[in-house]
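Student: Quick one: sequence and predicted model below, then my questions.
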Amino acid sequence: MPRVRPATPPLPATALLQLMWLASPALPVGGFSYSEALEAAVDQGLVTDEASAGRWLLDQLHLGLQRADLPLLASAMHAWQRRDAERLTALNDWALQTRETFEMRQQTEQMGRSLADWLRQRHPSDDRLPLLAALQPSPTWPIAFALAATATGAPRRESLLAFGFGWAENQVGAAVKSVPLGQSAGQRLLGALAQALPAAVDAALATATAGDAARQNLAPMLAILSARHEAQYSRLFRS
């Protein structure tokens, strides 16, 4: 007889709501203020309409998030559960060292610090907060989010889905403002990203299981556009 996989226990309501909170653009970390080079792609004529915006965002999901920050988040959650300061320092260093432009590094540091401040207000008794504060020169966004997700008690897969959906909402918002696009187009883009996210998360978990050598953050054209955005004459988004 074929083996029957046991049913996954339902996510407790409190953990689900905490993940929804972490994924919300209303979380005071400033994710909405970065376009992650999308604004430069618009300026260069690479993204001009809904179709090209959709291709751009799906490429960033599969070539960037899936291969870098999502597996990094999964590894960091495991390290937070073990309170492994050495491992967390190594993962945070990797996040900083693989940001290829000043604005990419500034984004991950600023959002990481902001989430660390939020966590100190929300969970002041969490004895892992000193480990987060000790990361130099600052905690990065994926490492800080990993602690926040671990504190909810949610499994890694659901935590990665929340992280990915928060990224998707912010990037769709950037596309709506910079292309520009209408709200209906934005919802269609968000729907396409939501449909692609589960497979991307499963691939990221497999990468995390394969070890650090399988994780990568290499997107040369994105780095070039990000560098151009730093000096772009007119900008809506931070650099």
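Tutor: Arrived safely. Residues are numbered from 1 along each chain as shown.
Student: contacts and neighbour counts: CA atoms only from here.
Tutor: Will do.
Student: What are the buried residues along the lengthiest helix in the chain?
Tutor: Longest helix of the chain, by residue count under DSSP state H: helix 183-210. Within helix 183-210, the residues that qualify as buried are 185-186, 189-190, 193-194, 197-198, 200-205, 207-208, counting by 16 or more other Cα atoms under 10 Å.
Student: Run through the neighbouring helices and strands of it.
Tutor: Helix 183-210 sits against helix 50-60, helix 69-82, helix 156-178, with contacts defined as 3 or more Cα pairs under 8 Å, 6 or more residues apart in numbering; DSSP states H and E.
Student: what's the angle between the last one and helix 69-82?
Tutor: By that I understand helix 156-178. For helix 156-178 against helix 69-82, the angle by axes from the mean of the first three to the mean of the last three Cα atoms, to 10 degrees is 140 degrees.
Student: Buried residues of helix 156-178, list them for me.
Tutor: 156-178.
Student: Which elements pack onto that helix?
Tutor: helix 13-23, helix 38-43, helix 69-82, helix 183-210.
Student: how distant is the last one from the center of its chain?
Tutor: Taking the mean C-alpha point of helix 183-210 and that of its whole chain, the gap between them comes to 11 Å (Cα atoms, centre = their mean, to the nearest Å).
Student: swap in the second one?
Tutor: In terms of Cα atoms, centre = their mean, the gap separating the centre of helix 38-43 from the centre of its chain is 20 Å.
Student: Could you do stretch 45-58 as well?
Tutor: 20 Å.
Student: Check which residues of that stretch are buried.
Tutor: The neighbour-count check on stretch 45-58 (16+ other Cα under 10 Å) flags V47, T48, D49, E50, A53, G54, W56, L57, L58 as buried.
Student: Second structure for comparison follows:
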Amino acid sequence: MNNLALTRLLQLCNPNLPIGGFSFSQGLESAIEKGWVTNPTDLNEWVSTMLFESLGNTDLPLLAHQRNAIQSNNYEQFEKNEQLICATRETSEILMAEQAMGTAMLRLLKNLKGVNHTESPLWLTEFNKLSFISSFAIASHHFQLDIDTTLTGYAWTFVDFQIAAAVKLIPLGQTDGQNLLFEIAKKIPDCVTQSQSVQWDCIGQSLPGLAIASSWHEQQYSRLFRS
């Protein structure tokens, strides 16, 4: 990776990117409230399971398909992929988080002066709302990141958001959080490799615990996160 691509990746995965990722726990807040996740060991298991069973089988393969659709200017396939992305979100909260972050990313790209808005204009002009996966694919295309870097960056962003949420919710010390981030990050390359062997008709997930936690969160009495 050249230095410019590295800086673009760091910008795309920066927790300060104004997409609202810090507002969503993806069901983790309910899991902690119910006592499912109470310590670093539980959190490692929760995030690792999400990484391989959700991202590895669903999000990352779909992200790769969206990149391919963009690079081949296949607008019809892009829309088809977007519909599948939304269908794989198991609760209204998780779908809301996916679309809120994606739409914020899309809005940022439309206003980012360094982005070439004349290249593949449909991706930036025809949508007012998109999933985070699709918007991340658009950003990585315009930032000229290769597919391995794109998938790795997306997985890192997910893990980083989960650890940041857990530091506030369990709560964890900052050092414990960094140790977990260091440990779980070692699993990302295997997750990316796994995702690249998933065929189109095998994309999907079944995480009933996550769906239940997210559904409970919609009516949780006291909460810090939107999902």
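Tutor: Good, I have the coordinates. Predicted model only: the values in this text are computed from it and were never measured.
Student: Tell me how they score on TM after superposing.
Tutor: The TM-score (TM-score structural alignment, normalised by the length of structure 2) is 0.95; 225 aligned residues with a Cα RMSD of 1.3 Å.
Student: re the thing from before, take the helices and strands packed on helix 183-210 of structure 1 and write them to CSV, including distance to P25 of structure 1.
Tutor: Shown next, in CSV, are those (distance: least, Cα to Cα, whole Å):
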stretch, distance to P25 of structure 1
helix 50-60, 17
helix 69-82, 18
helix 156-178, 7
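Student: Which single one of the buried residues of helix 183-210 of structure 1 is nearest to G31 of structure 1?
Tutor: For the buried residues of helix 183-210 of structure 1, the residue nearest G31 of structure 1 by Cα to Cα is L190; the value is 16.0 Å.
Student: Enumerate every residue touching the alignment partner in structure 2 of the closest one.
Tutor: Structural correspondence for L190 of structure 1 with respect to structure 2 (TM-score structural alignment): L181. With contacts taken as Cα atoms under 8 Å, 6 or more residues apart in numbering, L181 of structure 2 has the following neighbours: V159, D160, I163.
Student: same thing but 10 Å
Tutor: Listed by Cα atoms under 10 Å, 6 or more residues apart in numbering, the contact set of L181 of structure 2 reads N44, W156, V159, D160, Q162, I163, A164, T175.
Student: do P155 of structure 1 as well
Tutor: Here P155 of structure 1 is in contact with L11, A15, A74, M77, A149 (Cα under 10 Å, 6+ apart).
Student: Show me the residue at the heart of structure 2, geometrically.
Tutor: The centroid of structure 2 falls nearest to F158 when counting by Cα atoms, centre = their mean (5.0 Å).
Student: what's the counterpart of that residue in structure 1?
Tutor: Per TM-score structural alignment, the equivalent position to F158 of structure 2 in structure 1 is W167.
Student: Take the helices and strands packed on helix 156-178 of structure 1 and lay them out in JSON lines including distance to F145 of structure 1.
Tutor: Shown next, in JSON lines, are these (distance: least, Cα to Cα, whole Å):
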{"stretch": "helix 13-23", "distance to F145 of structure 1": "8"}
{"stretch": "helix 38-43", "distance to F145 of structure 1": "23"}
{"stretch": "helix 69-82", "distance to F145 of structure 1": "8"}
{"stretch": "helix 183-210", "distance to F145 of structure 1": "15"}
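Student: Nearest approach to P139 of structure 1 belongs to which of those helices?
Tutor: Closest of these to P139 of structure 1 is helix 69-82, at 11.8 Å (criterion: Cα to Cα).
Student: Quick one: the residues in structure 2 that the closest one pairs up with.
Tutor: On structure 2, the counterpart of helix 69-82 of structure 1 by TM-score structural alignment is residues 59-72.
Student: Can you give me the buried ones in the matching stretch?
Tutor: For stretch 59-72 of structure 2, burial by neighbour count (16+ other Cα under 10 Å) applies to D59, L60, P61, L62, L63, A64, H65, Q66, R67, N68, A69, I70.
Student: what residues are up against A151 of structure 1?
Tutor: Counted by Cα under 10 Å, 6+ apart, A151 of structure 1 has contacts A15, Q18, M77, W80, Q81, L119, H123, D126, R128, F145.
Student: Pull out the buried members of these.
Tutor: The neighbour count (16+ other Cα under 10 Å) marks A15, Q18, M77, W80, L119, R128, F145 as buried among the contacts of A151 of structure 1.
Student: looking at the alignment, what does the last one pair up with in structure 2?
Tutor: Residue correspondence, TM-score structural alignment: F145 of structure 1 in this structure matches F136 in structure 2.
Student: Against structure 1, what's the mean shift for the helix or strand hosting its match, could you check?
Tutor: Remark: F136 of structure 2 resides in helix 132-142, with elements defined by DSSP states H and E. Here the mean offset of helix 132-142 of structure 2 against structure 1 after fitting is 0.6 Å, by mean Cα distance after the TM-score superposition for structure 1.
Student: tell me the angle that helix makes with helix 147-169.
Tutor: Going by the same axes, to 10 degrees, helix 132-142 of structure 2 makes 130 degrees with helix 147-169.
Student: got the buried residues for helix 132-142 of structure 2?
Tutor: By 16+ other Cα under 10 Å, the buried positions in helix 132-142 of structure 2 come out as F132, I133, S134, S135, F136, A137, I138, A139, S140, H141, H142.
Student: so can I have JSON lines of the residues you listed showing distance to M96 of structure 2?
Tutor: Shown next, in JSON lines, are the buried residues of helix 132-142 of structure 2 (distance: Cα to Cα, whole Å):
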{"residue": "F132", "distance to M96 of structure 2": "10"}
{"residue": "I133", "distance to M96 of structure 2": "13"}
{"residue": "S134", "distance to M96 of structure 2": "14"}
{"residue": "S135", "distance to M96 of structure 2": "15"}
{"residue": "F136", "distance to M96 of structure 2": "16"}
{"residue": "A137", "distance to M96 of structure 2": "19"}
{"residue": "I138", "distance to M96 of structure 2": "19"}
{"residue": "A139", "distance to M96 of structure 2": "20"}
{"residue": "S140", "distance to M96 of structure 2": "22"}
{"residue": "H141", "distance to M96 of structure 2": "24"}
{"residue": "H142", "distance to M96 of structure 2": "25"}
